[in-house]
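Participant: Structure for this input, please:
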Amino acid sequence: MSRQPRRRRPRGRSRVGERFTVTVGPVAHGGHCVARVGDGDGSRVVFVRHALPGEEVDLVVTEGTDGDRFWRGDAVAVHRASEDRVAAPCPYAGPGLCGGCDFQHVALAAQRRLKADVVREQLHRLAGLDVAVEVEPVPGDDHGLRWRTRQRYVRLPDGGRGMRKHRSHDVVPIDECLLEARSGPSHEVRGRRFAVADDGFWQVHPGAPDVLVSAVLDLARPQPRESVLDLYAGVGLFASFLADAVGPDGRVVAVEGNRAAAQAARVNLADRAEVTTGAVDAVLDSAYIERVDLVVLDPPREGARRRVVEQVVARSPRAVVYVACDPAALARDVAVFAEHGYALRALRAFDLFPMTHHVECVALLTKTASDLR
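Facilitator: Reported below is the predicted structural model:
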């Protein structure tokens, strides 16, 4: 379901409902493109959904007042269409309808190019890096559909179900969501079954766990007898395979703040790794203060943030592998790592959330040559 907007006081006359014809600019982080209306001091940036770069569209303002720096809007008519525009497969996708999908009007390959543009732009703007990015498809969906192995609906008074509109509490009744998978999640990865609480976190795309494990291991290259910190470890998915790689003479410590997930991790890891329950920053303040060889972290959407990044680099790992579900948070944290001598060496991006603006990245950071000790 879509994120709810923050309540705020109006800053002057509302412009909601006003219509403008614009040429659409580049894609921006958040599932929209950038356009501009008006001239001179009265002009405004508008973040437009349901559009594509280069198109000429009519937009209707959905949020904005005279005092706002930018407005939000929907493209409600297309005068000059992009060659990447397609008919949305879902009848509930479009202006004023379900807010769960951002890119159903975009060909699948073009969706991935847009996401790559966003990752590249965020790394350039927030971390000062120019990085080539390719968003890779992941096996397990049906041409971008039927991949959500866990889905939530709004239950309606008549017993039906619905989905919320974008940035709204309003509900659109629906018959079915085309993103919903035909079967629930499989908790088996590479022949190993993982315990997960009924309401616990597990990747919703069926191909995600195996792809992410492969990417983490390929970038981290864990070696026998190495020491590893797996932060925000969840139910121990990465820690399980990291423990295999470092062997009985190595050490893996999994740190997870959610008690149910940490308990599941203890079941999944048995005696092959240590599991500590607690907020990552609080745990690292007082425990596992010795040097480690490798750190893997998979933080929530807001990222690890400065405090955790600085705690990680204080342990002088030879490599850090960062799994990120938000490119802006990744870029901000990469910039902090750079302050402490860790440079971005490799980046892979995966289309784990087709038809939406979300993208998953796996980044490798290592010390720069001047900082090796």
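Participant: switch to C-alpha atoms for all contacts and neighbour counts from now on
Facilitator: OK.
Participant: Give me the neighbour count for A369.
Facilitator: The number of residues packed near A369 is 10, by other CA atoms under 10 Å.
Participant: Would you quantify the distance from it to L347?
Facilitator: Going from A369 to L347 by CA to CA, to the nearest Å gives 19 Å.
Participant: Hmm, R291 is touching R315, no?
Facilitator: Yes: look at R291 against R315 with CA atoms under 8 Å: they come within range, at 4.4 Å.
Participant: and these two? which has more neighbours close in?
Facilitator: Between R291 and R315, R315 has the larger neighbour count (other CA under 10 Å), namely 18 against 15.
Participant: ok, that one touching V292?
Facilitator: Yes: in this structure, R315 is within contact of V292 by CA under 8 Å, at 5.8 Å.
Participant: Another for comparison:
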Amino acid sequence: MKKKRPDRREGRGSPPGSSRPGTSWHGARRVSEKPAVEEIATMTIDRIAKGGDGVGRANGMACFVPRTAPGDVAQVAYVAHARHGRGRVLQIVTPSTHRVDARCVHYERDHCGGCQLQHLDDETQRDARRHIVQDALLRIGKRTIELPELVTGESWGYRGRLTLMLLPRGRGWTGGLHPHDDAARVFALDECPIANPVLVQCWFDMRERLHGMPTDRFLRVSFRLLSADSGQETVAVVVQGGESWSGGAEWAAALLRASAPVRAVWWLPRGGEPVGLAGDVATDGAAGGLGRQFEAAEAGHYEPDAREALAFAQVNPTVATALRDFVFASVQAFAPARVIDAYAGSGELTERFARDGAEVVSIEADASGAAATRRRVEEAGLGDRVQVLTALVESALASALPADVVVLNPPRVGVATGVTTLLEQAASRGVRGIVYVSCDPATLARDLARVPGWRIDAVRCFDMFPQTAHVETVCVLRPETTT
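Facilitator: This is a model prediction of the structure:
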């Protein structure tokens, strides 16, 4: 008999196979737990919190309720925890004037987890994202700022990448996304209004040909917009999962014939390196980066990686360009002779700083990203101005100093404590500015609290992910002693 896989929703102490609700395990002894008891309350939603939940109060306790809008009066079933409650809507008693009908059929019908704010009008969404940043900096970072500016772009059809889960069903596969309230399930995707339409069309072309995929308990597939050749948008497809795929090349060739926009098909086997299966795989030199975005992701989570803004996977190219321009201008304002580009990705900013005349130390732990940077600067004839380090920032930063400006673009978890400790002392080593690019306001605020010797000179937000609660933020810091 096949051994049952542990349920990921079980308690941390549960042994394999123990899926009985209301129990936990301490050693060999099973201890009964009372199931969570829901309480009912009618509340007014005051604001949108990080993550996209509406926040109201029940019996004096802050209660987080998904898919609610500021101004909603809602009857909610909630579970009280130590300091807050988490609830679900039973009915909207009085809808907010900020509510709109969701454009995507999956948002309400399937509880799609890809978006959190489609039920809000654009202005309310943007205001919520600005307040999320301001509130995090005050509450966690103990920094008071004005409500930051938000650079916006298109609200729909903006995504240059569509990533779907494939789960076995019978002899075939179901491909789509997870509901926000059930990460074990996948619903079949029929539309995605936030994605570039050509990506959705490529998915339609592919889902007719899901037979012959590699065997695994689940797969991921990503459609990534590459470019527009002669006015036609082109797409790379990456399939992740499985350990062997004997018919992969034939399957990929068939997909290229069936879907005109698809120009390259890659396969990322579990635990292996990316394999170019068909098409012009040379058009996507950052294949390793395409794979890494999957390796870092957990099923059911749609948070963007910080590197999406500046490196491999530009989900929103228009706003990403504005973000890069702001970072470059912020660095340029210091007139630096030497710049450290930390968490540098594939080196787009590294090249730009070097072209502007600066010496650059580029630090990137991912070997494929560092290799892409080396190729980029050598091809641009800038190799004598750039030193590329394949290393963790916390290991390499001390030896990379001194510098005039340090650029940070860390992953969602923020920077290591060793980095902030070093930066707190960096002004004495000649650093005149820090430019921090963040995709998580909470970890940005935490890291700012660790460098009290630096004051905020500018904060600007970038609306990289409309219809979601995610926001990119660029924070420019100067030493407190600077006049």
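Participant: Now the TM-score, please.
Facilitator: The TM-score (TM-score structural alignment, normalised by the length of the first structure) is 0.84; 346 aligned residues with a CA RMSD of 2.6 Å.
Participant: Check the mean deviation of stretch 317-329 of the second structure from the first structure.
Facilitator: Compared with the first structure after fitting, stretch 317-329 of the second structure deviates on average by 1.6 Å (mean CA distance after the TM-score superposition for the first structure).
Participant: in the first structure, what residues pair with that stretch?
Facilitator: Aligning stretch 317-329 of the second structure against the first structure (TM-score structural alignment) gives residues 206-218.
Participant: Off-centre distance for that stretch?
Facilitator: 15 Å (CA atoms, centre = their mean, to the nearest Å).
Participant: Can you mark which positions in it are buried?
Facilitator: P206, G207, A208, P209, D210, L212, V213, A215, V216, L217 (16 or more other CA atoms under 10 Å).
Participant: just the helices in the stretch 251-400 of the second structure please.
Facilitator: Ranges of helices in the stretch 251-400 of the second structure, per DSSP state H, counting those that start in this stretch, are 287-295, 317-332, 348-355, 367-379, 393-400.
Participant: Pipe these into JSON lines and attach distance to I132 of the second structure per row.
Facilitator: Output for these, formatted as JSON lines (distance: least, CA to CA, whole Å):
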{"stretch": "helix 287-295", "distance to I132 of the second structure": "25"}
{"stretch": "helix 317-332", "distance to I132 of the second structure": "19"}
{"stretch": "helix 348-355", "distance to I132 of the second structure": "27"}
{"stretch": "helix 367-379", "distance to I132 of the second structure": "31"}
{"stretch": "helix 393-400", "distance to I132 of the second structure": "28"}
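Participant: Residues touching the match of stretch 317-329 of the second structure, excluding its own?
Facilitator: Contacting residues not belonging to stretch 206-218 of the first structure are listed as 138-141, 147-149, 185-186, 189-190, 203, 237-238, 241-242, 296, 321, 348, 352, 362 [CA atoms under 8 Å, 6 or more residues apart in numbering].
Participant: Pull out the buried members of those residues.
Facilitator: 138-141, 147-149, 185-186, 203, 237-238, 241-242, 296, 321, 348, 352, 362.
Participant: Which members of these are positioned in helices?
Facilitator: Of those, the ones assigned to helices by DSSP state H are L237, F238, F241, L242.
Participant: Serialize the residues you listed to CSV and add fields for distance to A262 of the first structure.
Facilitator: Converted to CSV, those look like this (distance: CA to CA, whole Å):
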residue, distance to A262 of the first structure
L237, 11
F238, 13
F241, 16
L242, 17
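Participant: secondary structure class for K34 of the second structure?
Facilitator: Under DSSP: H, G, I helix; E, B strand; the rest coil, K34 of the second structure falls in the coil class.
Participant: hang on, it packs against S24?
Facilitator: No: contact between K34 of the second structure and S24 fails when scored by CA under 8 Å: they sit 10.5 Å apart.
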